[in-house]
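Student: Next one to model:
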Amino acid sequence: MSKFSERLKQLRTEKKMTQQALADLVNVNRVTYTNWENGKREPELDKVVELATVLNTTVDYLLGNSDINLLDASKEEIQNLTKEEAKELSASLIQNMDTILEAGKEKFNMTDDEIEVMKVLVIKQFLKEAEEK
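Tutor: All right, here's what the predicted structure looks like:
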């Protein structure tokens, strides 16, 4: 079983969701979802993004590219990261944003200029929210 399949099942069960419920949320039938969870098939990139969003995780964590699930980490856990872990997390977040925007580019036929505008908007929103905290 792949890291993706393992994490998909782990995150789903932690959320106390059935396979059918998660399949419904990402608009696929249960058999398709079950094949993903059993490692028999892999979803398209846009479905990986949807799964990560629904499961409150990053694409990199779900795919096994990172062992840090930032969206599930507490503020204290983030503050206690080593420099190396913080660098890995930062790189993971940037890669995750790029993956999400690439899926959006394909799904919504976005231009490279539109992708760059989206990156700026996301960063501005992040900074705004950080200031408010």
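Student: C-alpha from now on. contacts and neighbour counts both.
Tutor: Will do.
Student: biggest helix in the protein, by residue count?
Tutor: helix 83-108 (DSSP state H).
Student: relative orientation of the next helix or strand after it and helix 83-108 in degrees?
Tutor: Counting by DSSP states H and E, the next helix or strand C-terminal to helix 83-108 is helix 112-132. Going by axes from the mean of the first three to the mean of the last three C-alpha atoms, to 10 degrees, helix 112-132 is angled at 130 degrees with respect to helix 83-108.
Student: Name the residues that touch helix 112-132?
Tutor: 97, 101, 105 (C-alpha atoms under 8 Å, 6 or more residues apart in numbering).
Student: repeat that with 7 Å
Tutor: For helix 112-132, the external contacting residues (C-alpha atoms under 7 Å, 6 or more residues apart in numbering) are Leu101.
Student: Any buried residues in it, and which?
Tutor: 115, 119 (16 or more other C-alpha atoms under 10 Å).
Student: go on, stretch 6-14?
Tutor: 6-9, 11-12.
Student: From those, which land in strands?
Tutor: With strands taken from DSSP state E, there is no overlap with the buried residues of stretch 6-14.
Student: Could you export the residues you listed as JSON lines, including distance to Val122?
Tutor: Formatted as JSON lines, the buried residues of stretch 6-14 follow (distance: C-alpha to C-alpha, whole Å):
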{"residue": "Glu6", "distance to Val122": "30"}
{"residue": "Arg7", "distance to Val122": "26"}
{"residue": "Leu8", "distance to Val122": "26"}
{"residue": "Lys9", "distance to Val122": "29"}
{"residue": "Leu11", "distance to Val122": "25"}
{"residue": "Arg12", "distance to Val122": "27"}
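Student: now the other sequence, so there's something to compare against:
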Amino acid sequence: MKSTGEHIKALLKEKKMTQKQLAELSGVTESALSHYIKGDRIPSGVTSVNVAYALSTTVNYILGKEDILDFSNIKRILEQNKSKMTNDEKAELIDLLFRKD
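Tutor: Alright, predicted model coming up:
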């Protein structure tokens, strides 16, 4: 199972975001964020929420817990992030939903 730091680091890379940008978006210091990524510290509840929101993910994912992604959770995540998505990303989701396996 990946650590909190590994999850944050992977999401930073995926979103092409710097630690400084994430620190600003989540309201934590760069130093604290660095400690989370190194695994020296685990973010508090409020900080976990802020980091997860800034990275467009869930607290469970940040903390390395299994996400329960039922319809209501998926819908909530999509609603929170639709303005950040490109038209190509939205089209990819639609294609995924209607693709026959």
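Student: Just the TM-score for the two chains, thanks.
Tutor: TM-score for the superposed chains, counting by TM-score structural alignment, normalised by the length of the second structure: 0.63, backed by 79 aligned residues with a C-alpha RMSD of 3.0 Å.
Student: now, which of the buried residues of stretch 6-14 of the first structure sits nearest Asn56 of the first structure?
Tutor: Nearest to Asn56 of the first structure, judged by C-alpha to C-alpha, of the buried residues of stretch 6-14 of the first structure is Leu11 at 8.8 Å.
Student: now the nearest residue to that closest one once chain neighbours are set aside: how far from Gln10 of the first structure?
Tutor: Distance criterion C-alpha to C-alpha, 6 or more residues apart in numbering; nearest residue to Leu11 of the first structure, sequence neighbours excluded, is Leu55 at 6.4 Å. The gap separating Leu55 of the first structure from Gln10 of the first structure is 10 Å, by C-alpha to C-alpha, to the nearest Å.
Student: do Pro43 of the first structure as well
Tutor: Applying C-alpha to C-alpha to Pro43 of the first structure and Gln10 of the first structure gives a distance of 17 Å.
Student: Over to Val31 of the first structure?
Tutor: 18 Å.
Student: Same check on Phe126 of the first structure?
Tutor: Counting by C-alpha to C-alpha - Phe126 of the first structure and Gln10 of the first structure are separated by 28 Å.
Student: now do Ala52 of the first structure
Tutor: Distance from Ala52 of the first structure to Gln10 of the first structure, by C-alpha to C-alpha: 12 Å.
Student: burial count for Leu25 of the first structure?
Tutor: For Leu25 of the first structure, the count of nearby residues is 12 (other C-alpha atoms under 10 Å).
Student: again with the one 3 residues further on
Tutor: Taking other C-alpha under 10 Å as the criterion, the count of residues near Val28 of the first structure is 13.
Student: How is it assigned, secondary-structure-wise?
Tutor: coil (DSSP: H, G, I helix; E, B strand; the rest coil).
Student: Just give me the match in the second structure for it.
Tutor: Using TM-score structural alignment as the criterion, the counterpart of Val28 of the first structure in the second structure is Val28.
Student: That match and Leu22 of the second structure: what is the separation?
Tutor: Taken as C-alpha to C-alpha, the span from Val28 of the second structure to Leu22 of the second structure is 8 Å.
Student: Could you do Lys13 of the second structure as well?
Tutor: 11 Å.
Student: again with Lys2 of the second structure
Tutor: The value you get for Lys2 of the second structure to Leu22 of the second structure, if C-alpha to C-alpha is used, is 20 Å.
Student: same thing with Leu55 of the second structure?
Tutor: For Leu55 of the second structure relative to Leu22 of the second structure (C-alpha to C-alpha), the value is 8 Å.
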